[in-house]
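Enquirer: this is the structure alone, sequence omitted:
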């Protein structure tokens, strides 16, 4: 039952590199709010786009 802002703050202090937030609106639209470590704002992207970005970031250079 924690508030979303509390969860975002706790994970920011834990230095989680990327937070993906899906609320009611995002679920209806098929989007995700992305908050990056060190960034003040958030970016709204499609689910397919964020999956592709995260796969690319997680792939080691020798396998790319």
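Expert: Received it, and whenever you're ready, just let me know what you need. Being a predicted model, the structure only gives us computed values, none of them experimental.
Enquirer: switch to C-alpha atoms for all contacts and neighbour counts from now on
Expert: Will do.
Enquirer: and the residue sitting nearest the centre point of the chain, which of the three is it?
Expert: With distances taken as Cα atoms, centre = their mean, the chain has residue 20 as the residue nearest its mean C-alpha position (2.7 Å). Local secondary structure at residue 20 is given as strand here, using DSSP: H, G, I helix; E, B strand; the rest coil.
Enquirer: next: residue 49.
Expert: When the structure is split into helix, strand and coil by three-state DSSP, residue 49 lands in helix.
Enquirer: what's the burial count for it?
Expert: Burial of residue 49, expressed as a neighbour count using other Cα atoms under 10 Å, amounts to 11.
Enquirer: likewise for residue 35?
Expert: Other residues within reach of residue 35, judged by other Cα under 10 Å, total 20.
Enquirer: below is structure B, check it against A:
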């Protein structure tokens, strides 16, 4: 799944990334570790 990671001032302050899907769905802000877990779970399905 294509993801966009947005890192602006707010994300830097909170040590997070804002995650959006390429289709425009906003997954919200999360830690980079949480996003890595999502990616690892998706990769395990392949």
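Expert: Perfect, I can see it now. Just so you know, these numbers come straight off a predicted model, no measurement behind them.
Enquirer: what's residue 19 of the first structure aligned with over in the second structure?
Expert: Superposed on the second structure with TM-score structural alignment, residue 19 of the first structure falls opposite residue 4.
Enquirer: how about that match, what does it touch?
Expert: Residues counted as contacts of residue 4 of the second structure (Cα atoms under 8 Å, 6 or more residues apart in numbering) are 19-22.
Enquirer: need those in CSV with distance to residue 38 of the second structure, can you?
Expert: Compiled in CSV, these are given as follows (distance: Cα to Cα, whole Å):
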residue, distance to residue 38 of the second structure
19, 11
20, 13
21, 13
22, 16
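Enquirer: list only buried entries from these.
Expert: Neighbour-count burial (16 or more other Cα atoms under 10 Å) applied to the contacts of residue 4 of the second structure gives 19-20.
Enquirer: returning to what we had before: contacting residues around the nearest residue to the residue nearest to the centre of the first structure once chain neighbours are set aside?
Expert: Ranked by Cα to Cα, 6 or more residues apart in numbering and with sequence neighbours excluded, the top spatial neighbour of residue 20 of the first structure is residue 34, at 4.8 Å. Residue 34 of the first structure makes contact with 18-21, 42-45 under the criterion Cα under 8 Å, 6+ apart.
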